[in-house]
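Novice: following is a predicted model, sequence given first.
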Amino acid sequence: MAVYNKKDFLIHVDQIAPNGYKRQGEEPWYIKKLADRELRIYFFANKYYPHSVVIHGISADICFYQVEEIYNEVLRSHPMEGQDSNEKSDTVGGAVLNVAAVDYALLDTHDVEDDASFNVVKPHLQLLVDAALQFFNDYATLQNVFDYTETLTIPQMAKFIHKPMPLRRMIIKKLVNDPNYGAYSQQIVNNTVTNYPGELANFSVALKDKLDSLG
């Protein structure tokens, strides 16, 4: 039986990584850095080294520097357990789903163990990468993100804006000068102080203070 290891997996996914995206070390994670944001693609797979991998799909995420810098600045003075103020987290995005012509059932079950078996799933993975690039184009600005999220229900929003969604949404509203920012931010502060006393409440109050100070 042929041996299939991480090196082989990375050789395969490198074939469909978009131009201009740089793989991060020895992981199937590719980023493109722009002036105001970072575009991130990750191939997620079950790894059965030294035999095969099952490449289930990809995620596409955008880190908007301005959002995450504000978030981390407040986090440094009001830390929350499990969160690192030195990391620029994803702002929006998630798994690339519901792409026409992609056979997700095939991706979930097909073992990649050599070039021939990779070529079976390669067209489907390429469609996912193309969809990720379209996602990055569609949400190239915070205004694009804001306009789209305002059409969503709260559960849908929570799948699009990374958690804690209400707090990142608060930052986005402020940065795009949404007239509803004041009412929304006070609602979030009131809710967290009442229902989540402690770190989250303290953070939300400090975040509102920081955003209000921006004018």
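Specialist: Here it is on my side, so go on.

Novice: when you work out contacts or count neighbours from here on, use the C-alpha atoms and nothing else.
Specialist: OK.

Novice: list the contacts of R40.
Specialist: 29-32, 59-63 (Cα atoms under 8 Å, 6 or more residues apart in numbering).

Novice: now K88: which helix or strand?
Specialist: Under DSSP states H and E, no helix or strand contains K88.

Novice: dropping in the other structure now:
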Amino acid sequence: MSDTVYNKENFIQHLEVLKPNGYTLSNEGYYYKDEVNRKIRIFLDADQDFPFDVRFYGAGVQVCFTEVEQIFHQVWQNFSSLKFEHSLNAPTFKKGFRENVIGTSGYQFLLQNRVADTASFNEAFPYLNQLMNASVNFITQYTTLQDFYNYGEGLATGRERASFYNQPLPARKMIIKKLLNISDYSTYSTDVVNHYNQQPDVEEAAFLQALKNYLDTL
């Protein structure tokens, strides 16, 4: 551990070095860009131990498709006792980058070499820069709601899709299928509602039924 003081101000200064073109760095330490139909957030995952150091270990992308979250919110606000919260800025999709970008050796380097000053930041920089580039490249490659839906459908397992969609997945997937006019929307939404009607969470079942009723009017 370094004898120097490493506070949030130092942390933000180092994040500024990594800021992608076209993005703004928030005071909370994430990069954001708001477009017409989506809001993008990029995070560098870090354990913050001010005034000593931080430990970086990955990056994450969150994308809010505003039309999806507006519909979600329109119905959700009538179900205040649901176990999950919601805001109009909630992410629709999430994706993380760690060993899949920098390899096991890079990931272990970040875990074992905490950033406490400019010298240690410079040592971590190549890995952090790779993580940022992967995040921005993903956002550049996948731009539309259809792109993200297709990406999710192409994932190999249900667990991977559950990590890609912000939870609750069934509600968001119902909305997206409806907005994209996916042919199996009616079958999917009916199956979701029927499944949750057999579960003990009565409030969530009622929310999904109300959501389906709303979507069917669009």
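Specialist: All right, it came through fine. Since the model is a prediction, treat every value here as computed from it, not as a measurement.

Novice: work out the TM-score between the chains.
Specialist: The TM-score (TM-score structural alignment, normalised by the length of structure 1) is 0.93; 213 aligned residues with a Cα RMSD of 1.5 Å.

Novice: which residue is nearest the middle of structure 1?
Specialist: Closest residue to the average C-alpha location of structure 1: D61 at 3.0 Å, with Cα atoms, centre = their mean.

Novice: which residues in structure 1 form helices?
Specialist: For structure 1, the helices defined by DSSP state H occupy 6-14, 65-77, 104-109, 115-138, 142-149, 154-160, 165-175, 181-195, 199-212.

Novice: which bit of structure 2 covers the shortest one?
Specialist: Counting by TM-score structural alignment, helix 104-109 of structure 1 pairs with residues 107-112 of structure 2.

Novice: compared with structure 1, how much does the matching stretch deviate?
Specialist: In the superposition against structure 1, stretch 107-112 of structure 2 averages 1.1 Å from its aligned positions (mean Cα distance after the TM-score superposition for structure 1).

Novice: residue most distant from the centroid, structure 2?
Specialist: The centre of structure 2 is farthest from one residue, D3, which by Cα atoms, centre = their mean lies 35.2 Å away.

Novice: where does stretch 164-173 of structure 1 end up in structure 2?
Specialist: Taking TM-score structural alignment as the measure, structure 2 aligns residues 168-177 with stretch 164-173 of structure 1.

Novice: most packed of the helices of structure 1?
Specialist: Highest mean neighbour count among these (mean count of other Cα atoms under 10 Å): helix 165-175, with a mean of 20.

Novice: wait, the residue nearest to the centre of structure 1 sits on F43?
Specialist: No - the criterion here is Cα atoms under 8 Å, and D61 of structure 1 misses it with F43 at 11.9 Å.

Novice: hmm, back to that, could you dump the helices of structure 1 into a markdown table with distance to V54 of structure 1 added?
Specialist: Putting those into a markdown table (distance: least, Cα to Cα, whole Å) gives the following:
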| stretch | distance to V54 of structure 1 |
| --- | --- |
| helix 6-14 | 10 |
| helix 65-77 | 33 |
| helix 104-109 | 7 |
| helix 115-138 | 10 |
| helix 142-149 | 32 |
| helix 154-160 | 24 |
| helix 165-175 | 31 |
| helix 181-195 | 41 |
| helix 199-212 | 38 |
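
Novice: so which of these is nearest V92 of structure 1?
Specialist: For the helices of structure 1, proximity to V92 of structure 1 was assessed by Cα to Cα; helix 154-160 is nearest, at 5.5 Å.

Novice: mean distance, the closest one to its aligned residues in structure 2?
Specialist: Here helix 154-160 of structure 1, set against structure 2 after superposition, deviates by a mean of 1.0 Å using mean Cα distance after the TM-score superposition for structure 1.

Novice: helices or strands up against that helix?
Specialist: strand 92-95 (3 or more Cα pairs under 8 Å, 6 or more residues apart in numbering; DSSP states H and E).
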